Structures are given as C-alpha cells and as structure tokens.
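Student: Just a sequence and a predicted model for now, questions to come.
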Amino acid sequence: MTELVVLCGTEPDGVERTITRMRELDPGVVVLHHDLRDLGRGVVHRRLRDAGRDERTVLELAHGCVSCTIREDVLPTLAALAGTVDRVVLHLDPRLEPEPVCWALGAVVFEPPGGGEACTATDLVDLRGVVAVLDPDHWLDDATGDATLPERGLSTLPDDERTVAQLAVGQAEFADVLVLTRAVGPGGADRTAAVLDRLCPTAPRLLAGRADHRVFCDGLDPASRRGVPGGVHDPLLRGTPPLEADSGVRTLLFSARRPFHPDRLHDAIDSLLDGVVRARGRVWLATRPDAVLWVESAGGGMRIGHAGDWLAGADEQAWTEAGDQRRALAALAWHPRWGDRAQDIVAICHDADPDEIDAALRSALLTDAEIAAGEDAWAALPDPFGWAHDEPCAESEPVGPAALDDPTVRSDREGDL
C-alpha cells in the first residue's frame, strides 16, 4: 500500500530543505502541495512533483474554502496516486493544522476517480504520520504570542481569527516527528527544548539538512499518534513527559470533583492564557450538568466548546457507543454523586506560576454552600459561555457540522480532539 506522510510548518525555507532531504532519501517520493494563498478568490494552486516531473495546476473551486479543497481535490488526487507510487508526502499549506486534515483523511467518505466503492483516503493509503518543521529561534515566541494569522500575513481567509500561537502549537503538538532548522540545547537547557519535551514527548527531533529515515515516520515510539486524532476522554498527557521544572518550564495537572461556577470560571480563565504555552482539558459547568466542555488554549488564544455528554445519567445506548476504554475509565473513577463528571486540565507554563493558576481555578469551583443549594439553584447561576466560546471574548456562536468539518478550525466534536 502507498505510504502517506503529512508535512506541515510555517517556515518555507525549512520545509523546502526538509522536502529536499526527503527526496535525497527516497528519489521516488511524490510531493503533493495545495497553495491556498488565493483561496479567498476560489483559486487553489496545486503542485505535484517527483523525480521526473514538476506539474503545476490552477484549480477553480465553486466555494473557496479549505473543506472544499480537501474534498474536491486533495482526496481524489491521493486516490489517483494510491497504488501507483510507493510513498507520497502531503505538504500542507503553512496556515493549516495537521489534526483536522488527518481527521478528514480518515473520516470523509468520497468516490475515488474512475469509479469504485466510496471510501476514505486511509482506506487507500497507509497514513504513517505527521512531520512538523519549526525554527527554534522563533517558535516559542510564536507559540506564546497573541498575534492573529491575518496580522502576520499567514491567512487571507475570511473569518479566520486563529492566533499564530494556535497554529504553531497545533502543528508541533500533533507531530510524530519534529524537524528543526537548527539544534536546540541538550538536556532541556534551552527553554524551547523544555517546552517541546512536554508538548510532544514522543516526537524525535531531527535537523532539516541531516534528517534520517525517521523523517518518513519510520521506527517511531509505539505511543506516536501516526496522524490519528485523539478522543476527548483520552489521557491528557501523551507518552511520559517530564513533570519536574526545567528551564523555567513547569506542568500543571488540575483535577477536581465538583462543578465550576460559570461566572467565576469566566473570570479565572485568563490564568490559562498569560505565560502558558498550552492548556487543554475537560470542564464541567454547574449550569450544564450533562455537557462535557473541551477547553484548549495556545498563547493568547483559547476556545471552549461542547464535546459530548458525561456518562452519568446517560442511557444504555450512550454507554455502548462510548467504547471500552472510556467505560472502563469512567467505572474506575466513578463518584457516588457525580458519576464520571470531573474537571481535568493540563497546562504547560513557561512564564506563569502553576500554583497561582491552580488557586485561580479552585476559586471558581462551587463552594460547599453552593453545592448544598442543589442543582435547581445551579441552573439559575449566570453563565457567560455559549456552546462555543473564544477568548478574548467575542460573540458566542454554536458549534455545528459546518464548523467541525472546516479544517481551518479545531473541532470541538467528541472524538476529534
């Protein structure tokens, strides 16, 4: 079966050096790239190259969006290449995060060119994993800032208000292999190295010009994602990241078994923005006893969205659909009153005190008196969160299938994160 590697990064020179190295290691590799710089005008520039060709095609789409590009050309092109070549590198446009693209490769059903049964791309190719290229001289600044993609000239897509931090962190965190444009300090002496040790502990770090065959995602840690999105109820720590402080970088593990007061959480949520590279986890609001909310921040950008329901109070069908792992974990941590409801958040801090964040979050939990008042009283509490909520505050809007299927945003659907 044809092997597929997804390549991402915002450093054009570093990405091109990586592609050059890939072609040195495997002269037969095919590199597929869709340039989205004119996507707002409904135009995509496709480039397909291997040892014998460098083919450029201008595509005009009826609807200028990332989702249409993937459905109408990326997937059919991969299907046409499947079985005809040994290896394909899907080089993503710099503005794309790999996780929602990989979700589309494994979940979007389409009809292959020339006929055949409807299938997904991963039915036709072996998705080996994701390679992310980053420049350690700039990556940490990008991953901790609050500049938006349009402000940095990285996106001209309408309504794309993601931050550079969300893109930088999303690319590195989901990678199975990191390719660096220069070496970083050994043993965590470099702060960037310390952050990467905690953000993506299973990903080997290679140098762009001297990458070995691991750049094709060969011989990786068994815990590697290999392009498979995680579930909302998966463990929040992947692999075995160090938990002790290193170069000023510390990890907060926050857990609690009582609900958050929505208004107080809204005030406390800023503690996950300043001085934090990445925060992610599951949240339970007193006003929404059935809903699992997923919180995810990077630098100065945050998104909170509905991510399914708790199993407490759920019917038999929900338990069946939950899967063996989630049912087992829920049973092990089952609370006689709250069931599987819990607060679980992990934050990687580079310039913030984890103890202060922990205190801010604990102050947002319901007090004993509020717990005693009961769920009818909780339902009347002020709730500033919509079903999808962004920080800095903007008008809340519902998370629906259109948003979840758009690879320019991170999905809030259960099982996609």
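Tutor: Great, that's in hand. Numbering: from 1, shown residues only.

Student: make it CA atoms for all contacts and neighbour counts henceforth
Tutor: OK.

Student: so how far is E3 from R198?
Tutor: Distance of R198 to E3, computed by Cα to Cα, to the nearest Å: 29 Å.

Student: cool, W319 as well?
Tutor: Distance of W319 to E3, given as Cα to Cα: 36 Å.

Student: more crowded one of those two?
Tutor: E3 (21 against 15; other Cα atoms under 10 Å).

Student: Any idea how far the helix or strand containing the more buried one is from the middle of the chain?
Tutor: Using DSSP states H and E, E3 sits within strand 2-9. Chain-centre distance of strand 2-9: 16 Å, with Cα atoms, centre = their mean, to the nearest Å.

Student: do stretch 72-91 as well
Tutor: That offset, for stretch 72-91, works out to 23 Å (Cα atoms, centre = their mean).

Student: and V31, which of the three is it?
Tutor: Secondary structure assignment for V31 (DSSP: H, G, I helix; E, B strand; the rest coil): strand.

Student: mind listing the helices for this structure?
Tutor: Here the chain has its helices, by DSSP state H, at 12-25, 66-69, 75-81, 98-107, 139-143, 164-173, 191-199, 262-268, 316-322, 324-332, 354-363, 368-373, 375-379, 401-404.

Student: Tell me which of those helices sits most buried.
Tutor: helix 164-173 (a mean of 26; mean count of other Cα atoms under 10 Å).

Student: Does anything pack onto it? Which helices or strands?
Tutor: Judged by 3 or more Cα pairs under 8 Å, 6 or more residues apart in numbering; DSSP states H and E, helix 164-173 is in contact with helix 98-107, strand 125-134, helix 139-143, strand 291-298.

Student: and here's the other structure:
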Amino acid sequence: MSTRPITTVAPSPVDRRPRVTVLAGFSPHATEAVARSLLVTDPRLLLVRHDLTRVRDGHVRRIVRTATTLLEDETVHLVHGCVACTLSEDVLPTLVRLSRTHPASDVILALPGVVEPESLARCAAGAPVRFDSYVTVVEADGFLDELSTTDDLRDRGLHAADEDRRSVASVVARQVEYADTIVVWGRPDHRTETMLHHLAPWATQLRVGDTTTIDCTGLAARVRGTGRHDPRKPGLLGRALEGYPIGVHDPGDSMLFRARRPFHPQRLFDALPELTGEALRGRGQLWLATQPDVAIGWESAGGGISLTSLGYWLDALDAERWDEASDLRRLAADLDWDPYHGDRRTVLAFIGLDGDADDLTARLTDCLITDDELAGGSEARAGISDPFAGFFPVDPEED
C-alpha cells in the first residue's frame, strides 16, 4: 500500500452571479419574439433592450422589464452618438448595476439590430458580468436576401453614426459568425440551413416559429444556462492565428484556401473585384510578399471587402516578445511552423459560392508569388509594386 499522503484539491468557487444571455439579430421582429418567449418562462428574468432610433443625436432609450412589469424606461444622453459609446456608457453599466440590485435574476440582453455581438464582447472584456451565451436570432424568410444585398446600413437609414459605413451583409454575417447558438425563426429552406452551418459550424442550431405554437419552456431550456460562451475565444479574424477552424470545405457551397507563400500585392489587388463576387462571405488571414511582418485579416460580404492589420507574425518578433501572444497562438504556431516562413500562412474561407471552387482556388493561386519571385529573396520582393503600402500599420499609435 502506498504511504504517500492523500492530497485534496479545493473545488473551484461556484459563480453565483446572474447569467446574461445576449440576443442579437438583424430582424427586430424575430429577436423580440424570441426574447418574449424566454421572458414568460421565469418571473424573475429581466429583459434589457436599447432603442437606437435617435442614437445619432446622442439619445438612447433604455427599457428594462420582466414578463409582467416595466422596471425602467429612460432616455440616456451620450457624449457621442455611436454604438461603441452606447455599449460602454450604458449597456455594460446597466448589466453591472442589475447584477447587484437583482442578484437572483438572470438577464436577457436584446441587442439592437445593427449591433454586432463581437463589439459587445470586446467592450465587456474584463467587466464583472457573467455572460452565459451569445445567441443570434435569424428570420428564415429573407435571411439569404440580406446576406446577398449590396445595401449599406446608410441606404436604409440604419447607420448608427455618421461615419458608420458598414454593409447590411457584413452585419448579418458577423452576427451569425460570433454566435454559439443560432435560433432560426420560421421555416428555413435547405439553402438557408446550409449557409448557416457553413457560416457558423461551431454553433448549436435551434428552430422555432415554424408552427402555430411555441414551446417556450423547451426553448428556454436549450438557450438559457448553457454556458456555451467562452470568453477566451478570439474574434473571428483572429481565430485562424490561434488554431481555431474558420470554415468547412464543401466545394458545392464553401471552400478553404491555404498557402504557405505570400500573395503578390499587385496581382491580388487586381483580382479583388472578381474574388469578392465569387462568394457571399469571405474571411480569414493572409500575408503579402512586400509586407512580411504583418498578418492581414480578410472580410468580404455584400460585394465589398475589408482588409485590416492583425498585428505581427510571431516570426517577425524577437523571441522575448512571444509572451505577448496567447498560449493557444504560440501552440498553433509551433505545431505548424515552417522552417523558412515561420508562422506566416494564408487561411481563407469562402462561403456561399456562386462559381466553381476549383476555379476560385486557381485564381487565388495565380495571385501568389511565383517560384522565381520567391527565389529572388527579400530584396527582390521589396521592389514589387504594392498598392497596399501603408494600409496595415502594426504600431497601435499608427493604426
């Protein structure tokens, strides 16, 4: 018999703070219907929502209620009228306050239709609020139309600030992609179901509103108290850097493109109009031959494209700075390290293809630098024409 002393591990403290379930969705009707369906199942449950109709004038209406009682209906005056100000100046303070004044009440936070849940998650980083799940409500009827429209929010009078130039398609896509749970309101066709799966293969999908009655208790059991939200998971553009999947390869509807050599900036620039029209949604990371230090995020939707700096590749940093990256990112880099390129790699997902996946792969491959250009070394690549020069600062003070 072993004579070693028995050691005990203290159990982790139980988090008894109220749980916040975040509801996002571009359709106010569907999101409100799901919120009210959840509200009637628990008399202590609180519903918080904000009306952004006058946000550009610096006014936001906050409503807090239970299933039977209106607790608050106030107009909040903001210093600057925008979504970020609303989240930081009122939404988060309201959640913190309610968790203290109503410690026995969980909260449903119904975001306005133009708010992306990842924006809330960024603002909430480190806040003393217990986010249980991020749920996106999708109205089956019209979802594909919104995902394929070329309208901007401004075209519909929905922009949340004068400088808000987001497209409808990008907002709809981001709301679905960040969700850990998707509630489909109505009766989706096969195409809609497929698109939702490819946009967010990591999310749990539920369907309601396709019959004359709604099982509110059953819906609440599958949406509330799931603990599906992982606050450590990065935003979508940073997921490939940390080894998370960003899509599935299904040549009929979606594809993944991977490469361990950089893009030729001029050829990529010239091909952008064709590439953005090949799929309803594109996302991921890439690198350019003329800017080898910076990882570049790619987003395309509604016929438009956004390219943004994701910071330095680890291989471009001194080893002592690697601790600035997360454990998962360092692990992902180590598992896929290239002796020549380090952790530099392109990973792009294209969803809702309107063409041939093999043809799109060939077009992207044609935009990469050639063997001869690669053999020329960094000095030769530095002389390549770069239409993206200066677009991707990695110094936060320059961004």
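Tutor: Sure thing, it's come through. Remember, it's a predicted structure, so these values are computed and weren't measured experimentally.

Student: returning to what we had before: of the helices of the first structure, which approaches L127 of the first structure most closely?
Tutor: Closest of those to L127 of the first structure is helix 98-107, at 8.6 Å (criterion: Cα to Cα).

Student: helices or strands next to that closest one in the packing?
Tutor: Looks like helix 98-107 of the first structure contacts helix 164-173 (3+ Cα pairs under 8 Å, 6+ apart).

Student: what span of the second structure lines up against the helix it packs on?
Tutor: Per the alignment by TM-score structural alignment, helix 164-173 of the first structure matches residues 168-177 in the second structure.

Student: now swap in stretch 336-351 of the first structure and tell me
Tutor: So stretch 336-351 of the first structure sits over residues 339-354 in the second structure, by TM-score structural alignment.

Student: Pull out the buried residues from the matching stretch.
Tutor: Buried positions in stretch 339-354 of the second structure, judged by neighbour count with 16 or more other Cα atoms under 10 Å: G342, D343, R344, R345, T346, V347, L348, A349, F350, I351, G352, L353.

Student: can you give me the end-to-end distance of it?
Tutor: Using Cα to Cα, the two ends of stretch 339-354 of the second structure sit 37 Å apart.

Student: residues in contact with that stretch?
Tutor: Identification of contacts with stretch 339-354 of the second structure by Cα atoms under 8 Å, 6 or more residues apart in numbering yields 195, 198-199, 240, 246-248, 252-262, 277-287, 295, 298, 313-315, 333-334, 336-338.

Student: Please apply the same query to stretch 27-38 of the first structure.
Tutor: The contact list for stretch 27-38 of the first structure, computed with Cα under 8 Å, 6+ apart, reads 22-23, 43-51, 74, 85-93, 155-156.

Student: what span of the second structure lines up against it?
Tutor: Mapping stretch 27-38 of the first structure onto the second structure (TM-score structural alignment) gives residues 43-54.

Student: And for the residue lying closest to L39 of the first structure once chain neighbours are set aside, the neighbour number?
Tutor: Nearest residue to L39 of the first structure, sequence neighbours excluded (Cα to Cα, 6 or more residues apart in numbering): G64, at 5.3 Å. For G64 of the first structure, the count of nearby residues is 19 (other Cα under 10 Å).

Student: corresponding residue for G64 of the first structure in the second structure?
Tutor: Looks like G64 of the first structure aligns to G81 there (TM-score structural alignment).

Student: tell me the contacts of its match?
Tutor: Residues in contact with G81 of the second structure (Cα under 8 Å, 6+ apart) are V55, R56, D57, G58, H59, A160, A161.

Student: looking at the first structure, which of those residues still make contact?
Tutor: Mapping those onto the first structure (both residues aligned by TM-score structural alignment, their matches' Cα atoms under 8 Å) leaves V55, R56, D57, G58, H59 still in contact.

Student: The fourth one and A84 touch, don't they?
Tutor: No: in this structure, G58 of the second structure is not within contact of A84 by Cα atoms under 8 Å, at 12.0 Å.

Student: how about the contacts of G81 of the second structure in CSV, adding neighbour count?
Tutor: Formatted as CSV, the contacts of G81 of the second structure follow (neighbours: other Cα atoms under 10 Å):
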residue, neighbour count
V55, 23
R56, 17
D57, 16
G58, 18
H59, 20
A160, 23
A161, 17
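
Student: And those residues, which is closest to T150 of the second structure?
Tutor: The nearest one, if we look at these relative to T150 of the second structure and count by Cα to Cα, is A160, at 18.0 Å.

Student: measure the closest one to I384 of the second structure for me?
Tutor: Taking Cα to Cα, one finds A160 of the second structure at 40 Å from I384 of the second structure.

Student: same check, this time on D323 of the second structure
Tutor: In terms of Cα to Cα, D323 of the second structure sits 33 Å off from I384 of the second structure.

Student: go on, V137 of the second structure?
Tutor: Using Cα to Cα, V137 of the second structure is found at 46 Å from I384 of the second structure.

Student: Tell me which of the helices of the first structure lies nearest to A183 of the first structure.
Tutor: Closest among the helices of the first structure, once you apply Cα to Cα, is helix 191-199, at 9.5 Å.

Student: quick one: that closest one to the second structure mean distance?
Tutor: After superposition onto the second structure, helix 191-199 of the first structure sits on average 0.9 Å from its aligned residues (mean Cα distance after the TM-score superposition for the first structure).

Student: on contacts alone, who are the packing partners of that helix?
Tutor: Looks like helix 191-199 of the first structure contacts strand 343-349 (3+ Cα pairs under 8 Å, 6+ apart).

Student: and the strand it packs on, how far from the second structure on average?
Tutor: Strand 343-349 of the first structure sits 1.5 Å off on average (mean Cα distance after the TM-score superposition for the first structure).

Student: what's the spacing between P201 of the second structure and I351 of the second structure?
Tutor: To I351 of the second structure, P201 of the second structure is 12 Å away according to Cα to Cα.

Student: I should have written V129 of the second structure there, sorry.
Tutor: In this view, V129 of the second structure and I351 of the second structure are 34 Å apart by Cα to Cα.

Student: again with R345 of the second structure
Tutor: Distance of R345 of the second structure to I351 of the second structure, given as Cα to Cα: 20 Å.

Student: do Y312 of the second structure as well
Tutor: For Y312 of the second structure, the distance to I351 of the second structure (Cα to Cα) stands at 27 Å.

Student: can you check E139 of the second structure too?
Tutor: Separation of E139 of the second structure from I351 of the second structure (Cα to Cα): 19 Å.

Student: which residue in the second structure lines up with S297 of the first structure?
Tutor: Using TM-score structural alignment, S297 of the first structure pairs with S300 in the second structure.
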